[in-house]
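Peer 1: quick one, what's the 3D model for this:
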Amino acid sequence: MTSAKDTVRQFLLQVRSGQHPNRADRFMADRVLAHQVVSEAPMVVERTPQQYAEHVQEMLDAYGPFTLTLDELIAEDDRVYARWTHIGRHVGPIDHYQPTNAELTEIASAVYRVEDGLIVEYWIQIDRHGIIAQLERSTTQR
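Peer 2: I've put the predicted structure just below:
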C-alpha cells in the first residue's frame, strides 16, 4: 500500500500542479472535506474528485500553465503537511482583477488526512493577502 506521504506527494505533483487534474480520483476519496482556514471566515467545502479537477482547471484558466514547487512535505501517521509555491501568469480574471499577464506567486500549505491510500480531508491556508498585493501592483503598472 502507498504511504500517506507518497499519496499526497503524487496528488500535488500530478493533480494540484495542473499537469493531470483528471487523475484526482486516484488520490481522493469520493467525498473530501476541504477546510478553508481563513481567520475571518473559516468554512468547510465538500469536494468530489471531479469538482477538484474543475477547481484546478479554474486555476489554469486564471494562471495559465503554472509551476508548482513542493517546498516541504512532513508526515506523521495519517496526516501529511505540505507547503508549496505556485508561480503562474495572470492570464484570466481573478476576483474583480482583469488579466495583466503579470507573474503571480502563491504560497500555500495544507495538512492532508489520508485513509486507505486516499485523501479524505484537508486544511488549506493560502497567502491571500500576498496574491491581492501582487494583483494590485500589476494593475497599477499597466
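
Peer 1: going forward, measure contacts between C-alpha atoms and count neighbours the same way
Peer 2: Noted.

Peer 1: do you know how far residue 36 is from residue 2?
Peer 2: 26 Å (CA to CA, to the nearest Å).

Peer 1: who's more crowded, those two?
Peer 2: Neighbour totals were compared for residue 36 and residue 2, and residue 36 leads with 17 against 9 (other CA atoms under 10 Å).

Peer 1: list the contacts of the more buried one.
Peer 2: Contact analysis of residue 36 by CA atoms under 8 Å, 6 or more residues apart in numbering lists 42-45, 123-125.

Peer 1: what do you get if the cut-off is 10 Å, keeping everything else the same?
Peer 2: Shown in contact with residue 36 (CA atoms under 10 Å, 6 or more residues apart in numbering): 42-45, 110, 122-126.

Peer 1: secondary structure element for the residue lying closest to residue 90 once chain neighbours are set aside?
Peer 2: Spatial nearest neighbour of residue 90, excluding adjacent residues (CA to CA, 6 or more residues apart in numbering): residue 101 at 4.5 Å. Here residue 101 is covered by no helix or strand, with elements defined by DSSP states H and E.

Peer 1: how about this one, so we can line them up?
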Amino acid sequence: MSINPYGDRLFAEFYTCNDPDVAARLAQERLADDFVDHSPVFGATPDKAGFTRSVSFINSAFRQDYHVERTIEQGDTVVAIWSANGEHVGQFMHVAPTGARFRLKGITAYALRDGRITAHWEQFDVLAILMALGIVPPLGG
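Peer 2: So this is what the prediction gives:
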C-alpha cells in the first residue's frame, strides 16, 4: 500500500507550478506543522516557514519542467529521482533574469505522516544552475 497520497505530484508540483504564491500555498497545505528540512537551500531556515519561502523563491527565479524518473517508498519515506529543465526568469543571487536554460538532476526524500510531509532531504546539481547563469565559469574554461 502506498503512503504517498499525491503520486509524482508530491515532488513535481512544488517546482513546476511556476507561480510563487501557488508554491507557498502547496507548502502550507502539505507540510506538517512540525516539518524539518534537513537540506535547506538559499539561506532558508530548516522549518515549514523556511521551506515555504524556498519553494516560493525558486518559482519566482526559475520556470521549471520537472520530471520524476523513479519513486521508491519504504516505511514512512518516499524518495524521488528526478530531472528538470529550467529557465532563469527572475532575480537569483544578484543576477537579473537572463533567460538562460539549464538541465539538472537530483534526489529528494520526504518522510510522511497522515498524508503530510514531516521531513525533507534533497541533493541536486546546483553547479548546473550556477554555470548556466555565469556565476561559476564552465569547468575547464
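
Peer 1: tell me where the second structure has helices.
Peer 2: Ranges of helices in the second structure, per DSSP state H, are 9-16, 20-30, 48-61, 126-132.

Peer 1: return the most buried member of those.
Peer 2: Of all those, helix 48-61 has the most neighbours on average by mean count of other CA atoms under 10 Å, namely a mean of 22.

Peer 1: tell me the centre residue of the first structure?
Peer 2: Nearest to the mean C-alpha position of the first structure, by CA atoms, centre = their mean, lies residue 16 at 5.4 Å.

Peer 1: quick check: that one touching residue 82?
Peer 2: No. Using CA atoms under 10 Å, residue 16 of the first structure is not in contact with residue 82; the gap is 11.9 Å.

Peer 1: any residues in contact with both of the two?
Peer 2: Residues touching both residue 16 of the first structure and residue 82 comprise residue 9, with contact defined as CA under 10 Å, 6+ apart.

Peer 1: tell me the residue in the second structure aligned with residue 119 of the first structure.
Peer 2: Counting by TM-score structural alignment, residue 119 of the first structure corresponds to residue 117 in the second structure.

Peer 1: how about that match, nearest residue that isn't a chain neighbour?
Peer 2: On the basis of CA to CA, 6+ apart, the spatially nearest residue to residue 117 of the second structure that is not a chain neighbour turns out to be residue 31, at 4.6 Å.

Peer 1: next: residue 21 of the first structure.
Peer 2: In space, residue 21 of the first structure is closest to residue 15, 4.3 Å off (CA to CA, 6+ apart).

Peer 1: and in the second structure, which of the contacts of residue 36 of the first structure remain?
Peer 2: Checked against the second structure using both residues aligned by TM-score structural alignment, their matches' CA atoms under 10 Å, the contacts of residue 36 of the first structure keep these contacts: 43-45, 110, 122-125.
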